[in-house]
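>>> Here is a sequence together with a model predicted from it:
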Amino acid sequence: MVMDSQEMIELCKQHTMYTWSAGDQVDPIPVERAEGVYFYTPEGKRFLDFNSQLMSVNIGHGHPRVIEAMHRQLQQVAYVYPGTATAVRARVARTLAELVPGDINTFFFTLGGADANENAIKAARAYTGRFKILSRYRSYHGATNACMQLTGDPRRLANEPGAPGFIKVMDPRPYDFAFGESDEEQTARNLQYLEEVIMYEGPETIAAMFVETVTGTNGVQPPPKGYLKGLKALLEKYGILLVCDEVMCGFGRTGKMFAFEHYGVVPDIVTMAKGLTSSYAPLGAMGVSDAIAEHFKSNMFWGGLTYNSHCLALSAAEASIAVMRDEKLVENAARLESVMREEMAHLKERHRSFKEGRALGLFGMVDLQKNSDGERMAPYNGSHPAMVKLGKFFRDNGLFTFVRWGSFMCNPPLCISEEQLREGFAIIDRGLEITDAAFEG
């Protein structure tokens, strides 16, 4: 059945619900096909995918090797129950054991990042015999029941009250507060503060601390120097596990296969999804250290789901990882970081509404300001008419990315070329005239 854009939109709005939205306010982009770093409407309008959809199509759209691998798997076996052993399950688990640094060699497969984190909560509690979980306010860990309470960002609020036992702490770089000017000050003061929270909560009650290795949706904030090493040492002092959520920042996004490789640490548990299959199929995973894996050899792991180790999803992961390796996409992300930073510096020179730009690999975000005091263009969990206009400008001019509060994201597929990356920033350059006009002086 061939549909034009209008029919596609009307039927989707009539018969489906959209995430994080009131249905009457949704204005979806109709998509017919996608290839590489672009996707297209039924009428042929082209969008540069400057956000890899949900920061997840890391190898780009429509890669023939992934499609062919999934087709082969469908011809063999698409699904068997989780208690079986399959060749694709064995191969992908072995590949991940080779890819993930340190002693993380055992994996539990899920359907996405949220259920990977849900199962990490269960594993941490079962392994330590403790109940409380620490996480940070500028975090997002998923939309399931427990993960909403694990999450710090405002989407948590409408889902309260939730499960007990979740303790929030300030990030080393909070939203509108500073632990210090230098990285060293931020690290030292935040860890001092965190140790006091641990004292108040009772270290013997805390199972784990979850962190996005690089904060994603809530700022694309790499940790200050020394933070992750200091955090790991502090948690080890009290027998608390470190869980790194690499759902968004993993699989090459930061110019390393896993973001924690930048910081010289290995967590006790790592969670992943998104780039694991580049979203060609739903798949997540929890990876655990050898010590935790050994515990669950003789102790029940009370977690399960119908689609655990789904063959078709695993075939997509296997092919996506192979493409990433063979086409050197992680290296491309690392190489293009300097180009993204250069383009952000150019924007700062030209636009008074530009506050700050950050990039690690091809993981980037730009913050905008409305006055020379550096006040954000939109407040925390708020909006501003100029940001609405900017989002519309991006869309009208064929640039797809997320505009959130007073910021917007720069997270293209890792296969993007330098020319295509500059094409995106040229659109942004023109668009920032809108926010410059809203600058109050």
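It's in.

>>> alpha carbons only for contacts and neighbour counts from here, please
Noted.

>>> now residue 76: how far from residue 69?
Distance of residue 76 to residue 69, given as Cα to Cα, to the nearest Å: 11 Å.

>>> Between these two, which is the more surrounded one?
For residue 76 versus residue 69, neighbours defined as other Cα atoms under 10 Å are more numerous around residue 69 (18 against 11).

>>> buried sites along the helix or strand in which that one is found?
Following DSSP states H and E, one finds residue 69 within helix 64-76. Buried residues in helix 64-76, counted by 16 or more other Cα atoms under 10 Å: 66, 67, 69, 70, 73.

>>> Pipe these into JSON lines and attach distance to residue 361 per row.
Output for the buried residues of helix 64-76, formatted as JSON lines (distance: Cα to Cα, whole Å):
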{"residue": "66", "distance to residue 361": "24"}
{"residue": "67", "distance to residue 361": "26"}
{"residue": "69", "distance to residue 361": "28"}
{"residue": "70", "distance to residue 361": "29"}
{"residue": "73", "distance to residue 361": "32"}
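
>>> of all those, which comes closest to residue 237?
Nearest to residue 237 among the buried residues of helix 64-76 is residue 66, at 44.0 Å by Cα to Cα.

>>> All the strands of the stretch 301-441 of the chain, residue numbers only.
Along the stretch 301-441 of the chain, the segments classed as strands by DSSP state E, counting those that start in this stretch run 354-360, 363-368, 399-400, 403-404, 407-410.

>>> The last one: how far from the chain's middle?
In terms of Cα atoms, centre = their mean, to the nearest Å, the centre of strand 407-410 is found 13 Å from the chain centre.

>>> Packing partners of that strand?
strand 363-368 (3 or more Cα pairs under 8 Å, 6 or more residues apart in numbering; DSSP states H and E).

>>> here comes the other one, which I'd like you to weigh against the first:
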Amino acid sequence: MTENLTADLDALARDLDAEHVFHSWSAQGSPPQMVIASGRGTRVWDHAGKEYLDFSSQLVNVNIGHQHPAVVAAIREQAELLTTVAPSAVNLARGEAAKRIVARAPERHSKVFFTNGGADANENAIRMARLHTGRDTVLSTYRSYHGNTGAAIVATGDWRRIPNRFARGHVHFFGPFPYRSEFWSETPEQETERALQHLRRVIESEGPASIAAILLETVPGTAGVLVPPPGYLAGVRELCDRHGIVMILDEVMAGFGRTGRWFAFDGYDVVPDLITFAKGVNSGYVPAGGVIISDEIAADFDERVFPGGLTYSGHPLAMASIVATIDAMESEGIIDHARDVGAEAIAPALTELAEKHRVIGEVRGEGVFWALDLVADPETREPLPAAEMGRIKGALVERGLLPFTADNRIHVVPPCVVTHDEVAQAAQIYDEVLGTIAV
């Protein structure tokens, strides 16, 4: 392909996008300029062949890497066999996908309700909790993101819920965040104790008998990769048990390898009632998500109709991609690799960067799920301003690194298949860019 033709394709892509595509969470007058034409593994390219190391995993979903041949082949084979089927029909691909998912879930979680993504997974989990308990209120944290559908966006804690408050019965509380504690805590243990006391008082103030569910991201992702301090999730489970509240853990971003485990909650001695998933279950190759349902809640609908459904629930192409993804993750040791590369390469590299650059206030994470909390002042922990973050993002892209940035943070979230050498390459780019920030 000639240089002129590839440049023309990039230009055509930008022109068509600017003229016809309406982008999410964006002012439409400033369309994105990066063109992604292809990818493989941890890397993507534009039409001209410029390469980027993808340390965003797009939206923290390409866990198995771009264009994994086994997953691509499975989608192709399913397309030759059956491209779509009504959700009311029985389909082998759907059953095989559900079987593989529940095999990694806790005991007595035998059923999966498939959705098109994470938002409608959370939407339907909330619906199940309300129907199971006969209650209405859902508690969730301010530092959270649960999706952009009616109840899911109102359950979200960040700014995006404010112009979208069309759903009823949602109350927010503060979860633990030792580095920026709302509770004046000095240790992780103190943060757990005080955050649980805060939640206890919210439950009491709202009326325990009115609360259907507590919805939490196991490890809040978009809010900053907030690894829960010891004992917190177990404490929430105890409060739910005491008051008959359904515990929903949102594993949409944290699940299927991101933390170096099949499910993030496997590391926190807790079993939820409902588990929502999407993203990493098939790396987003075909839109898919779902709710893993405890046997107790599933039994509610043995004779009672569940009042929810989607045309593409359990879509065959998505199901085939789930089967192939989980099988490849198992056979290739991808989950263990994510754990090991996090401990052996990412954590040391980011710790070394933090020791070198005062702009890094804190490093936190596990597996391939990390964040650099950037500060204008290390003593006051004042967040780095948005203008500086924009400059950092542009400089990273210019050097061939595709970053995930949010607020004052760089989220270090490569695919689970990232190598030690690729971590070193990214760390060098972070080092170069952060070295230009005077703090």
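Nice, I can see it. Here the structure is a predicted model, which means the values were calculated and not measured.

>>> can you give me the helices for the second structure?
Counting by DSSP state H, the second structure has helices at residues 3-20, 57-60, 69-81, 92-104, 118-133, 150-155, 188-206, 232-243, 295-299, 316-331, 334-341, 347-356, 386-398, 420-434.

>>> can you list contacts of the first one?
Read that as helix 3-20 of the second structure. 31, 33, 35, 46, 47, 48 (Cα atoms under 8 Å, 6 or more residues apart in numbering).

>>> Number of residues surrounding the aligned residue in the first structure for the third one?
Going back to what we said before, that points to residue 35 of the second structure. Under the alignment (TM-score structural alignment), residue 35 of the second structure pairs with residue 30 of the first structure. Neighbourhood size, residue 30 of the first structure [other Cα under 10 Å]: 20.

>>> quick one: contacts for residue 30 of the first structure?
So, once contact is read as Cα under 8 Å, 6+ apart, residue 30 of the first structure ends up touching 5, 8, 9, 41, 42.

>>> Are any of those residues buried, and if so which?
Judged by 16+ other Cα under 10 Å, buried ones among the contacts of residue 30 of the first structure: 8, 9, 41, 42.

>>> Quick check: the first one vs residue 230 of the first structure, distance?
Okay, so that is residue 8 of the first structure. Using Cα to Cα, residue 8 of the first structure is found at 51 Å from residue 230 of the first structure.

>>> The second one too?
Relative to residue 230 of the first structure, residue 9 of the first structure is positioned 50 Å away (Cα to Cα).

>>> would TSV of the contacts of residue 30 of the first structure with distance to residue 197 of the first structure be doable?
Formatted as TSV, those follow (distance: Cα to Cα, whole Å):
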residue	distance to residue 197 of the first structure
5	53
8	51
9	49
41	51
42	54
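
>>> ok, so of those residues, who is nearest residue 51 of the first structure?
Nearest to residue 51 of the first structure among the contacts of residue 30 of the first structure, with distances taken as Cα to Cα, is residue 41, at 17.0 Å.

>>> Looking at the second structure, name the residue matched to that closest one.
Matched by TM-score structural alignment, residue 41 of the first structure corresponds to residue 46 in the second structure.

>>> what's the answer for residue 321 of the first structure, then?
Under the alignment (TM-score structural alignment), residue 321 of the first structure pairs with residue 326 of the second structure.

>>> same deal with residue 222 of the first structure?
Superposed on the second structure with TM-score structural alignment, residue 222 of the first structure falls opposite residue 227.

>>> show me the contacts for the nearest residue to its match once chain neighbours are set aside.
Once flanking residues are discounted, residue 227 of the second structure sits nearest to residue 219: 5.3 Å by Cα to Cα, 6 or more residues apart in numbering. Applying Cα under 8 Å, 6+ apart to residue 219 of the second structure gives the contacts 225, 226, 227, 228, 251, 254, 264.

>>> and the fourth one, how many neighbours?
In this case it means residue 228 of the second structure. 21.

>>> How about residue 193 of the first structure?
There are 16 residues near residue 193 of the first structure, going by other Cα under 10 Å.

>>> Against residue 172 of the first structure, how distant is it?
For residue 193 of the first structure, the distance to residue 172 of the first structure equals 10 Å [Cα to Cα].

>>> Over in the second structure, find the residue span stretch 126-144 of the first structure aligns onto.
The alignment of stretch 126-144 of the first structure onto the second structure (TM-score structural alignment) covers residues 131-149.

>>> no, scratch that, I was asking about stretch 233-247 of the first structure
The alignment places stretch 233-247 of the first structure over residues 238-252 of the second structure (TM-score structural alignment).

>>> And the contacts of that stretch?
118, 122, 125, 129, 133, 146, 200, 208-209, 211-219, 237, 263-264, 272-280, 289.

>>> Which ones among the residues you listed map onto strands?
Of the positions in the contacts of stretch 238-252 of the second structure, 211, 212, 213, 214, 215, 216, 217, 274, 275, 276, 277, 289 sit in strands, assigned by DSSP state E.

>>> what does the second one align to in the first structure?
Residue 212 of the second structure maps onto residue 207 in the first structure when the alignment is built from TM-score structural alignment.

>>> quick one: its match and residue 122 touch, right?
No - counting by Cα atoms under 8 Å, residue 207 of the first structure stays clear of residue 122, with 9.9 Å between them.

>>> Counting neighbours, go ahead and name the busier of the two.
The neighbour count for residue 207 of the first structure versus residue 122, taken as other Cα under 10 Å, is higher for residue 207 (26 against 15).

>>> OK, contacts around the more buried one?
Counting by Cα under 8 Å, 6+ apart, residue 207 of the first structure makes contact with 124, 125, 128, 129, 130, 131, 132, 133, 239, 240, 241.

>>> Repeat that for residue 351 of the second structure.
residue 363.

>>> Tell me, how many residues neighbour residue 259 of the first structure?
With other Cα under 10 Å as criterion, residue 259 of the first structure counts 25.

>>> That one reaches residue 266, doesn't it?
No - counting by Cα under 8 Å, residue 266 is not a contact partner of residue 259 of the first structure; they are 10.3 Å apart.
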